[in-house]
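got a structure for you, letters missing:
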């Protein structure tokens, strides 16, 4: 992050998985990116712990579903972010969600990571936000 020419945020990473908390996080991050004139990096970390990967046929189906989801992310980003002038890109990686988000944030020198709460009711915070916060190398924003 050193040596940036801009005061404020230049790059915001947001984790998306298709769930409502991640959609809320992406909407909040998009607003922040618009106000800060920052680039938004939409990141999908494809979970390899999915039982679909346990067979060759399941792996093929899971991989196709991931590719389709990333394509949908691109279409949605173009539809919602282009008209309001937010620069964006999509990154698709595989592995543990928290580690994947931090790895992408490190590689692209992101200023912060935004994620949805992802807890199971009761306002609890899920394991991905907890892991990110516990090992934070940059600000983590958890959106309900």
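Looks like it came in fine. Values in this document were obtained by computation on a predicted structure and should not be read as measured data.

contacts, neighbours, all on C-alpha from now
Fine.

so which elements touch the host helix or strand of residue 25?
Using DSSP states H and E, residue 25 falls within helix 20-36. Using 3 or more Cα pairs under 8 Å, 6 or more residues apart in numbering; DSSP states H and E as the contact criterion, the neighbours of helix 20-36 among helices and strands are strand 11-15, strand 39-46, strand 112-116, strand 140-143.

and those as JSON lines, adding distance to residue 82 and mean neighbour count?
Below are the helices and strands packed on helix 20-36 laid out as JSON lines (distance: least, Cα to Cα, whole Å; neighbours: other Cα atoms under 10 Å):
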{"stretch": "strand 11-15", "distance to residue 82": "16", "mean neighbour count": "26"}
{"stretch": "strand 39-46", "distance to residue 82": "11", "mean neighbour count": "23"}
{"stretch": "strand 112-116", "distance to residue 82": "20", "mean neighbour count": "25"}
{"stretch": "strand 140-143", "distance to residue 82": "23", "mean neighbour count": "20"}
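
another structure for you, compare them:
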């Protein structure tokens, strides 16, 4: 599993915490560059600032099933799209982390979105997970990432519209 991890903003130091009594200490936001993904990041950043928590932003590079069957040129275009989204997120996070004085950890993972977000939350010891609502109509039938996280998670999940 490939990962890219970057830190922005002030240095985060863990403090005393007891789950369920002091509020979240680590807020994890699963993001992409969709409008709901960006709203989820903004909501999570505001929450982390108000709670004096660390913000972990996770972007999952999730190639489609068809990318394995596509021609090399199509795969290259998809990789360039991922690289551009990562660049946009990196720039926005670096700017906002300083502006809000929130420690931000940016993690890029590769794989299927749901299991990667779930594992990132476990790896980062997240107290709260924030994701954007799905904008795809078919997810009402088969379930969105947010829906799957809500059903299987052991931590609170906020789905931002």
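Great, that's in hand. For clarity, every value in this text was computed on a predicted model and none was experimentally measured.

state the span of structure 1 onto which the longest helix along structure 2 is aligned.
Scanning structure 2 for the helix with the most residues, using DSSP state H, yields helix 72-100. The aligned range for helix 72-100 of structure 2 in structure 1 is 56-84, by TM-score structural alignment.

likewise stretch 109-120 of structure 2?
The aligned range for stretch 109-120 of structure 2 in structure 1 is 93-104, by TM-score structural alignment.

follow-up on the earlier one: which part of structure 2 matches the helix holding residue 25 of structure 1?
Taking TM-score structural alignment, helix 20-36 of structure 1 hits residues 35-51 over in structure 2.

gap between the matching stretch and the chain center?
10 Å (Cα atoms, centre = their mean, to the nearest Å).

that stretch vs structure 1, mean deviation?
Taking mean Cα distance after the TM-score superposition for structure 1, the mean distance separating stretch 35-51 of structure 2 from the aligned residues in structure 1 is 0.7 Å.

the longest helix of structure 2: average distance to aligned residues in structure 1?
Overlaying structure 1 shows helix 72-100 of structure 2 at a mean distance of 1.6 Å from the equivalent residues (mean Cα distance after the TM-score superposition for structure 1).

give me the angle between that helix and helix 35-51.
Helix 72-100 of structure 2 and helix 35-51 are oriented at 30 degrees to each other (axes from the mean of the first three to the mean of the last three Cα atoms, to 10 degrees).

quick one, helix 72-100 of structure 2 and strand 26-31 angle?
140 degrees.

residues in contact with the helix holding residue 25 of structure 1: which ones?
Outside helix 20-36 of structure 1, the residues within contact range by Cα atoms under 8 Å, 6 or more residues apart in numbering are 8-12, 14-16, 38-40, 42, 81, 84-86, 114-118, 142-144.

between that helix and strand 112-116, how big is the angle?
Using the same axes, to 10 degrees: helix 20-36 of structure 1 against strand 112-116 is 150 degrees.

how far away is the residue sitting furthest away from the middle of structure 2 from residue 85 of structure 2?
Distance from the centre of structure 2 peaks at residue 71, with 29.4 Å (Cα atoms, centre = their mean). Counting by Cα to Cα, to the nearest Å, the gap from residue 71 of structure 2 to residue 85 of structure 2 is 22 Å.
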